[in-house]
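Build the 3D model from these lines:
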Amino acid sequence: MAFFQEFVLADQSQHDIKAFDCGKPDMDRFLARFAVKNMRLGLSRTWVLPVVSERQQAQKAQIAAYYSLAASTVVREEIPTNIKLPGYPVPVVLLARLAVEEQFKGQRLGEKTLITALRKSVELTDAGLPALNVILDVLDEDALGFYQRYEMFEPFTDDPMRLFVPMHTLRHIR
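Down below sits the predicted model:
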């Protein structure tokens, strides 16, 4: 089975968002019920990796993976840095969601999705959306293990399930 060459914005008229199953009901529900709605409201953007199929002409494309990004702010005191920052909230990119369809796990799509999401974060920042870091709230221990494999994420607060990576680190990802 082949995938599109790039992630595209979720579109319920072209993508079968309701059939996505990553094994985590909250992640499936978000894509099916809230991803497109949140895009319309300007709250976040969700990109999907469609599956290429010969039979696809008359039906919606299956989704192999997705990620969602949103703008957010954090208070300066929470940021583990030596950089002198203003006393008001600091802008960050929130990696709100990242999931791979159950049938495609084990094919390194999680890694591809993560790298794509982090590159998109840098692209958005370079295009004018100011952000100091990318932060994420980890769903569970499985997800924490996934992110820890990359050795670039650091705990953001005393909560080990909240991670961050500085934007200047992400600029070096190829």
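
all contacts plus neighbour counts: C-alpha atoms, from now on.
Noted.

residues making contact with the longest helix along the chain?
When the chain is parsed with DSSP state H, its longest helix is helix 109-126. By Cα atoms under 8 Å, 6 or more residues apart in numbering, the residues outside helix 109-126 that reach it are 7, 65-69, 93, 95, 98-100, 131, 134, 167, 170-171, 173.

Of these, which belong to strands?
In strands, defined here by DSSP state E, the members of these are 65-69, 93, 95, 98-100, 134.

need these in a markdown table with distance to His15, can you?
Shown next, in a markdown table, are the ones in strands among the contacts of helix 109-126 (distance: Cα to Cα, whole Å):
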| residue | distance to His15 |
| --- | --- |
| Ala65 | 11 |
| Tyr66 | 11 |
| Tyr67 | 14 |
| Ser68 | 15 |
| Leu69 | 18 |
| Val93 | 25 |
| Leu95 | 21 |
| Leu98 | 17 |
| Ala99 | 15 |
| Val100 | 15 |
| Val134 | 27 |
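
next up, for comparison:
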Amino acid sequence: MKIPLSNLSFSLLNEDIDISAFRCGEPDLTEFLIEDALENQAARLSVTRIVLHEGQVVGFFTLTNDCIIRKSVSDDDGEEWYPYPHYPALKIARLATHQEFEGRGIGRAMLLKTVAIAMRLSQYVGCRMITVDAKPKSEGFYLKYGFQKALTNKKKDTIPLYRDFYRSYQEAEKGMSL
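Modelled structure (predicted):
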């Protein structure tokens, strides 16, 4: 059964949150959360947010700065007149749902929160895209939520995806005015 967004809370990872019981289907993601996330956050390399439901950690996502090569972006995205070789982006460095809560809307909630963060960030610094290097078995999840494959791919073990969140915002705004 889906968990309503209103029943989830999001907070920055800190030493007071017990993450020791978190387990997801990707052991390297669990290991990152438990062993590396706080250290990376303290070093200002990434920021991790925890998703809680009834006091239990049900998911987490980690964000960092990124850019995407302009040639990797579809002609329908970005801006034709933009003169630089890269678009500024916010990268989803890690995103995982506790294995007991998969399929209950936690991943979707984390993506919604990421888009909200990107929109807020873009009011202070240039940020147009959200990027993720998806594991092959996670590709469908991101494609379902509007991400597209980057047009150039030099990676072998992950699939670079992006979403022009500002374009989506513009399209939604036009739709609302009808």
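
thinking again about what came up before, from the chain's centre, how far out does the longest helix of the first structure sit?
A distance of 7 Å separates the centroid of the chain from that of helix 109-126 of the first structure, by Cα atoms, centre = their mean, to the nearest Å.

Where do the strands of the second structure begin and end?
With DSSP E as the criterion, the second structure has strands spanning 9-12, 47-53, 56-69, 86-97, 129-134, 148-149, 159-164.

Measure how the last one sits relative to strand 56-69, angle-wise.
Looking back up the chat, that one is strand 159-164 of the second structure. 90 degrees (axes from the mean of the first three to the mean of the last three Cα atoms, to 10 degrees).

Provide the aligned range in the first structure for strand 159-164 of the second structure.
On the first structure, the counterpart of strand 159-164 of the second structure by TM-score structural alignment is residues 161-166.

Give me the distance between the two termini of stretch 161-173 of the first structure.
Counting by Cα to Cα, to the nearest Å, you get 23 Å between the two ends of stretch 161-173 of the first structure.

Contacts for it next, please.
Contacts for stretch 161-173 of the first structure (Cα under 8 Å, 6+ apart): 115, 118-119, 122, 131-140, 144, 152-157.

Pull out the buried residues from that stretch.
The neighbour-count check on stretch 161-173 of the first structure (16 or more other Cα atoms under 10 Å) flags 161-167, 170 as buried.

who touches the residue sitting nearest the centre point of the first structure in this structure?
Centroid-nearest residue in the first structure, with Cα atoms, centre = their mean: Tyr67, separated by 3.6 Å. By Cα under 8 Å, 6+ apart, the contact set of Tyr67 of the first structure is 46-48, 95-99, 113-114, 117.

Can you tell me what Thr131 of the second structure aligns to in the first structure?
So, by TM-score structural alignment, Thr131 of the second structure is matched to Ile135.
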